[in-house]
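Participant: Pasting the sequence and the predicted coordinates here, then a few questions.
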Amino acid sequence: MTVKDYFAKQDYKFYITASATVVLAGVGLYYLMTPKTPKSPKTPKTSKTSKHKPTNRSKKSRPTGTSETSSTAGRDRTVKNREEEAEIEEFEKYNTEQINALPIERRKSASLLLKGRGNNAFGHRNYDTAIRLYTQALVFNEDPIFYNNRAACYYNKNEFDKVIEDCNNALQMDPYYVKALNRRAMAYEQTSCYEESLHDYTAACIIDEFKNESTATSIDRLLKKVAKIKAQEIIKNRIKRLPSTKFISSYLDSFRKETVKDEKDEKGEKDEKDEKDEKSGNDEHEEDKENNENKEINEINENNEINENNEINENNENKINDEIEDSDKKTGNDFFKLAEKLVKQQRYQEAMKAYEDAINFDCKNLAKALNMRGTFTYLMGDSQNALIDFQKALELKPDYVQIYVKRATIYMEQGNKDDAWEEFEEAIKINPTDPDIYYHRGQVYFLDNDFDKAVKEYQRRIELDSDFIFAYIQLSIAQYKNNSITEGMKTFQQGLQKFPKSAEMYNYYGEMLADQKRFDEAMEQFDKAADLQQENFALPFVNKAMLCFHVKGDPAQAEELCRRALEIEPESDIANTIMSEILLARGNLELALRYLEKYQEVARTEAELQGILEYAEAARSHITFKERYPQLADRLGPIAR
């Protein structure tokens, strides 16, 4: 699996376009350089009359091309074969002492006779006899071919450990012995040593200069198998975690901000702190309190930065709780307010913990707290527990439209399309003018490749609320994918006029231009997006890197741009993966693998993780090859590209 294939699944349209030229050129080259198989000569048809025509040849006449001399030669060969058979039978009886007493050349010729007879036995599937003969041949003369032939016998007898042992001996004598590599790879696969099998197939393919299509097919099969096993193991054992800060922010921003009201305040009951503020009537005091609250939150992690994987250690979480207790903030409402502030500061791991405490302490805004905890749980890849929180939220607030929309998204991901559409319809019954419904239903249609309906949903979203940037972006892309290229470009122009300071608008417009091979214009848009982004949007730099790499042929500049993107967003999946591809092309396999391993830590789903692991395992196999065959390391350049 290539990086292009991986991103094809992620629908990174620009990247696919940028890579297509290279891939197609490679295919064309293959067919141009591969000689055609010559056609077999046609056998002349024999007419019915000639078929039964009697021959005029006498009994003494001989077929064309034969002679008395050839007959004699045949008899001589028969005699010679009999002599060889007798000699081989004698050699089979030789002990080690007798063999060692023979001259080297005599021992070699004897071993070849024994090997020939072993081949004959193998051809007749007499594997035990063949093993005995190959074994005796090895006593006469240790040869890697004899080990490999005996390994073939053991393979047919399902004695795979002996296959591996014989292939090890053969490869110790001849490390470039492709047949032995392939046979050991087959045995490793049969014994579930899939990584070792993959490494052997990779080595055989490179050494053989990709002449064996079967070996290449085996590599693809093993890559998928190894990646699937590892992905399942990682998903099973790893602690669930939130994705990158940028990912979470983008998801939360796709919903309009809620106006928070006390859900349990039906009788006019007020929060304790609100009462104090009302009694004081002092605006200045209220402002000071707000500043103090912010200061308290900031002091929580003064010397404990959240690491690049968005994890927060247990001590940090305890410090949050201690700080709340020290300030007499012991109610669920206090935890809820803290959670809301942490979300604004994009401190999402801490916010999730605060929402959980708000729920445990029965805060007044319990439905909102459940919604947010469910949202974070979903983003961690735990859809089942997310649905439980969403159901509880609906029991408290049956008209909570956002919950229906989020459940619809989960159902669609699970393949329950009917349930998803029902959720959207229920949301529309509650509030037909809620813009979020139409945007997210448009996203579902978009991912289902139903671009006609997606366009209508995005248009409805803009009619209800024209201030949402991504509605314009998604509408433009949906129109473009629906072959309404002019309309898509026009929508982008409208978006750029309405949001002239939006880095996102310029970036995605650049992607559309790049898809049309208008590379210079695309680069201009990426430059504008890079200038406008406020250290929180890495994609323009990634897109510039891909243009430099695939179009301008400047991998050094591409690498530098990727590094800039990763400074902005260290957990960016696409930046890490593109960086690994660039490094592979430049021959830096070890560093490329580090970037791939870094991304696999934050992959959300098993399918996503398996895709990146296939790429990582391919890189790891190439590294293993370089270690085993350093003198052939120069052959890895074309592979990486």
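Facilitator: Thanks, I have it.

Participant: CA atoms for contacts and neighbours, from now on please.
Facilitator: Will do.

Participant: Of all the residues in stretch 333-345, which ones are buried?
Facilitator: For stretch 333-345, burial by neighbour count (16 or more other CA atoms under 10 Å) applies to 333-343.

Participant: Then stretch 511-531?
Facilitator: Neighbour-count burial for stretch 511-531 [16+ other CA under 10 Å]: 511-515, 519, 522-523, 525-530.

Participant: Repeat that for stretch 193-211.
Facilitator: 194-207.

Participant: Surely residue 15 and residue 546 touch.
Facilitator: Yes. Using CA atoms under 8 Å, residue 15 is in contact with residue 546, at 7.3 Å.

Participant: neighbour count winner among the two?
Facilitator: For residue 15 versus residue 546, the count of surrounding residues by other CA atoms under 10 Å is larger for residue 546: 28 against 23.

Participant: hmm, which two among the buried residues of stretch 511-531 are most spread apart?
Facilitator: Greatest spatial distance in those: 515 and 530, 19.1 Å, computed using CA to CA.

Participant: Grab the nearest non-local neighbour of residue 508.
Facilitator: Nearest-residue entry for residue 508: residue 473, 7.2 Å, with adjacent residues in sequence omitted and distances by CA to CA, 6 or more residues apart in numbering.

Participant: For that neighbour, list the residues it contacts.
Facilitator: 491-492, 495, 505, 508 (CA atoms under 8 Å, 6 or more residues apart in numbering).

Participant: Could you identify the buried members of those?
Facilitator: Here, 16+ other CA under 10 Å leaves 491-492, 495, 505, 508 buried among the contacts of residue 473.

Participant: Second structure for comparison follows:
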Amino acid sequence: MTSNCGSSSIINNINPPIPKWQLALVVGVPVVLGLGYIYYRSNTKPSLKPGRGQSEDTVKDNCTKADKQVSIVGDVFSCTERSFESTLEKAQSFKQAGNKYFNDGKYHEAIAYYNKAIETCTNENPENLSVFYQNRAAAYEKLNNYGMVMADCTNALELNPRYVKALIRRSRALERTNSLETALEDVTAACILEQFTNDTSLMLADKLLKQLGRKHAQEFMATKKSVMPSKHFIRTYLEAFRNDPILIELDSTSKIIPTYFSEVIQAVRNQDYENVISYCTEKIENLQADTVSKYKLHLLRGTFYLLLGEHDNAISDLNMIITTKSVVKELKVNALIKRASIHVQLEHPEKSFCDFDMAIELDPNCGDIYHNRAQVNLLLERIKEAKEDFEKAVELHPDSGLIYVQKCYANYRYGASKKDVSLIATAMSDFQKAFEKFPDCSECYTLYAQMLCDSQEYEKADYFFSKAMEKDPMNATIHVHRGLLQLRWNSDIEKAVVHIKKALELDEKCEFGYETLGTIEVQRGNLREAIRLFNKALMLGRTAMEVTHIFSLKDAAKTQITVSKRLGMGLASNMHLIS
């Protein structure tokens, strides 16, 4: 089966991916609002648009220009009390004077007149009084007096709990004082009240979620228990290396493996991955001399520390190989590649590229270097560099279906980024060649399906995901991707859940499955169940990057619960309790 979609339509239909935190936040809106929102709309008065211009005065101030007498003497405002019909009119005149000073950048003078407006206005006019507090908060914000900003915004919100400007301003002040959780609550409330239509509010929420995610991830990773990935994940990871000196030992049937190394190799062959590190440690301690076999044991142990997410231990083993002059280049190159991947996980890409450069100096014809560097470039959205590295890797490993199809996908991404129809057409043609050259490579079908998702060819994408499942029936990740497709294709939540639950049956350590299912539960309004699933994903996260992202999703869900209660909006009736 081939795709009949045109290249130009692909360019027009490519959708930028929605940030996952925003998906978690936004998809919950209909449920979070629900009847609570309808009740709010039916039972509250229209709120005033706060500002320093004329809108409020037009709405609330019924006096005419002749009723007021505001004169400017030098640089000082003088407000007479002649002809004022009410204290509100008088307060409004003080506010206007404050606005003039604010617009001129004279914030202390503005505050003085906002003080008079607040003192003059009575509690019988709560909406106007809330505006005066909000205006004074704006002036304090210009003076970086965040304590007073928070105090005035709080006063404004006590008078008008749905005052969006005050929520946003207090959120910014809370962020400046590192009160991130409360800041996120305020901006989330603003987003809900604005029905997620204000880009400024959404950007602030995104920023706060990232900051909060990093904070929680650092605290969590300090005490987190390491969990070995699933057998399928580890096997797939190991098989992606074509020049791994350990795998050469593993696949060798003719070579006699030394006794002290055979037990470790046998454990890897039997997929007894949980015991590989302890076996390596025992053998290393029993070997006195610094032999090639001893360094191989360090490399293997470092690899499994990497898989376990114990980066310090992994780097220690890899450094021993990299810094020892007598170690053969094959071991050094493999250690450099793996250390480079750790640097990326620790968000130090510049160190990663240094390691790749060192590896190329040692062995410029090792395809694993270019293959792994290409994936890092793709992760960092360096599409052109990824494309060039994949092409070099294919040149060195022309028999690898995995590398070939990843090159096709990078070429497609590059063509799409350039809006180049001919490049996209070439990439699509190369995918067809991949099916012919590597018919049993599941990655060929998976990446082609993802490309079809980008171009909204959902029915064809579903077909190719099903083909990928036939080739690799134990691959849980394919089921998760197919579940996500159901959401994009026809918003079929039930079918999506079936696919993702199947993924978790195949691999109970599929962090991607728990994370995605949690996001869907947010969409269904089951925020507490979503948090439970995010907690399971957190226990399986191996890197600070993964954990930070999951915490952002969890924090978004937790904040929605808090804010919904605060605004008096009901949550879905079928919400599960956190176990």
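Facilitator: That came in fine, so what should we check first? Since the model is a prediction, treat every value here as computed from it, not as a measurement.

Participant: Tell me how the two chains score on TM-score.
Facilitator: For this chain pair, the superposition-based TM-score is 0.67 by TM-score structural alignment, normalised by the length of the second structure; 468 aligned residues with a CA RMSD of 4.3 Å.

Participant: picking that back up, rebuild the buried residues of stretch 511-531 of the first structure as JSON lines, extending it with distance to residue 437 of the first structure.
Facilitator: As requested, those are exported to JSON lines (distance: CA to CA, whole Å):
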{"residue": "511", "distance to residue 437 of the first structure": "27"}
{"residue": "512", "distance to residue 437 of the first structure": "26"}
{"residue": "513", "distance to residue 437 of the first structure": "30"}
{"residue": "514", "distance to residue 437 of the first structure": "31"}
{"residue": "515", "distance to residue 437 of the first structure": "30"}
{"residue": "519", "distance to residue 437 of the first structure": "36"}
{"residue": "522", "distance to residue 437 of the first structure": "32"}
{"residue": "523", "distance to residue 437 of the first structure": "35"}
{"residue": "525", "distance to residue 437 of the first structure": "31"}
{"residue": "526", "distance to residue 437 of the first structure": "31"}
{"residue": "527", "distance to residue 437 of the first structure": "34"}
{"residue": "528", "distance to residue 437 of the first structure": "32"}
{"residue": "529", "distance to residue 437 of the first structure": "29"}
{"residue": "530", "distance to residue 437 of the first structure": "31"}
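
Participant: wait, residue 452 of the second structure sits on residue 461?
Facilitator: Yes. Counting by CA under 8 Å, residue 452 of the second structure does reach residue 461; the two are 5.3 Å apart.

Participant: Out of the buried residues of stretch 193-211 of the first structure, list just those in helices.
Facilitator: 194-207 (DSSP state H).

Participant: want to throw those residues into CSV with distance to residue 23 of the first structure?
Facilitator: What follows is these, written out as CSV (distance: CA to CA, whole Å):
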residue, distance to residue 23 of the first structure
194, 28
195, 27
196, 29
197, 27
198, 24
199, 24
200, 26
201, 23
202, 20
203, 23
204, 23
205, 19
206, 19
207, 22
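
Participant: for those residues, which one is nearest residue 314 of the first structure?
Facilitator: Closest approach between those and residue 314 of the first structure, by CA to CA: residue 195, at 36.1 Å.

Participant: Now that that closest one has come up, it's in contact with residue 226, right?
Facilitator: Yes. If you go by CA under 8 Å, residue 195 of the first structure and residue 226 touch, sitting 6.6 Å apart.

Participant: what about the helices in the stretch 201-350 of the second structure?
Facilitator: Along the stretch 201-350 of the second structure, counting by DSSP state H, counting those that start in this stretch, helices occupy 231-239, 245-251, 259-269, 276-286, 292-308, 311-323, 329-345, 349-362.

Participant: wait, which of those helices is closest to residue 507 of the second structure?
Facilitator: Of all those, helix 231-239 sits nearest to residue 507 of the second structure, with 8.2 Å by CA to CA.

Participant: how much does that closest one stray from the first structure?
Facilitator: Superposing on the first structure and averaging over aligned pairs (mean CA distance after the TM-score superposition for the first structure), helix 231-239 of the second structure comes out at 2.7 Å.

Participant: from the middle of its chain, how far away would that helix be?
Facilitator: Mean C-alpha position of helix 231-239 of the second structure versus that of the full chain (CA atoms, centre = their mean, to the nearest Å) differs by 25 Å.

Participant: re the thing from before, with distance to residue 586 of the first structure as new columns, can the contacts of residue 473 of the first structure be given to me in CSV?
Facilitator: Compiled in CSV, the contacts of residue 473 of the first structure are given as follows (distance: CA to CA, whole Å):
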residue, distance to residue 586 of the first structure
491, 39
492, 36
495, 39
505, 32
508, 28
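
Participant: Tell me the one of these nearest residue 152 of the first structure?
Facilitator: Nearest member of the contacts of residue 473 of the first structure to residue 152 of the first structure, counting by CA to CA, is residue 508, at 56.8 Å.

Participant: the strands in the first structure, which residues?
Facilitator: With DSSP state E as the definition, the first structure shows no strands.

Participant: Not counting its neighbours along the chain, what's nearest residue 187 of the first structure?
Facilitator: Spatially, and ignoring its direct neighbours in sequence, residue 187 of the first structure is nearest to residue 160 (5.3 Å; CA to CA, 6+ apart).

Participant: that older thread, could you dump the buried residues of stretch 333-345 of the first structure into CSV and include distance to residue 537 of the first structure?
Facilitator: CSV is the format used below for those (distance: CA to CA, whole Å):
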residue, distance to residue 537 of the first structure
333, 34
334, 33
335, 31
336, 29
337, 28
338, 27
339, 24
340, 23
341, 22
342, 20
343, 18
